[in-house]
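[1] got a structure for you, letters missing:
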């Protein structure tokens, strides 16, 4: 099985399970996990970036959070 076969199989599985995946991405569990991951990533970014970037980091964190979970 070549890489193209693997990619095509992945696409097929995604299409077959699109509704389930969409439901999981917008679940309470996904919201909890994404909040923890995004908080950690934002905290790390704030530690290494200059303080002047904090507002932009918070803005990007909020946009990412809106894409996953139910809030």
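    Received, thanks. This structure is a prediction, so every number in the text was calculated from the model and none was measured.

[2] C-alpha from now on. contacts and neighbour counts both.
    Fine.

[3] and the helices in the chain?
    Listed from the start of the chain, the chain has helices (DSSP state H) covering 3-16, 18-25, 28-48, 54-67.

[4] the structure to be compared is supplied as follows:
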């Protein structure tokens, strides 16, 4: 089985389960998990980056959060 076969199987899986995947991605549990991960990542970046980037970090975090969960 080559790489193309694996990619094609992945595409087929996504197409067959598109509705369920969309449902899971936009669930309350996905929102909770994504909030925890995004908050931790944003806090880490704020600790290592200069303070002048804090607002941008928050902006990016909010944009990503809007795309995941509810």
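    In hand now; what should we look at? As the structure is a computational prediction, the values presented were derived from the model and not from experiment.

[5] in TSV, list the helices of structure 1 along with mean neighbour count.
    As requested, the helices of structure 1 are exported to TSV (neighbours: other CA atoms under 10 Å):
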stretch	mean neighbour count
helix 3-16	11
helix 18-25	13
helix 28-48	15
helix 54-67	14
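
[6] what number of residues lie near residue 51 of structure 2?
    Using other CA atoms under 10 Å, residue 51 of structure 2 is surrounded by 11 other residues.

[7] roughly how far does it sit from residue 37 of structure 2?
    21 Å (CA to CA, to the nearest Å).

[8] so who does residue 18 of structure 2 touch?
    If you count contacts by CA atoms under 8 Å, 6 or more residues apart in numbering, residue 18 of structure 2 has none.
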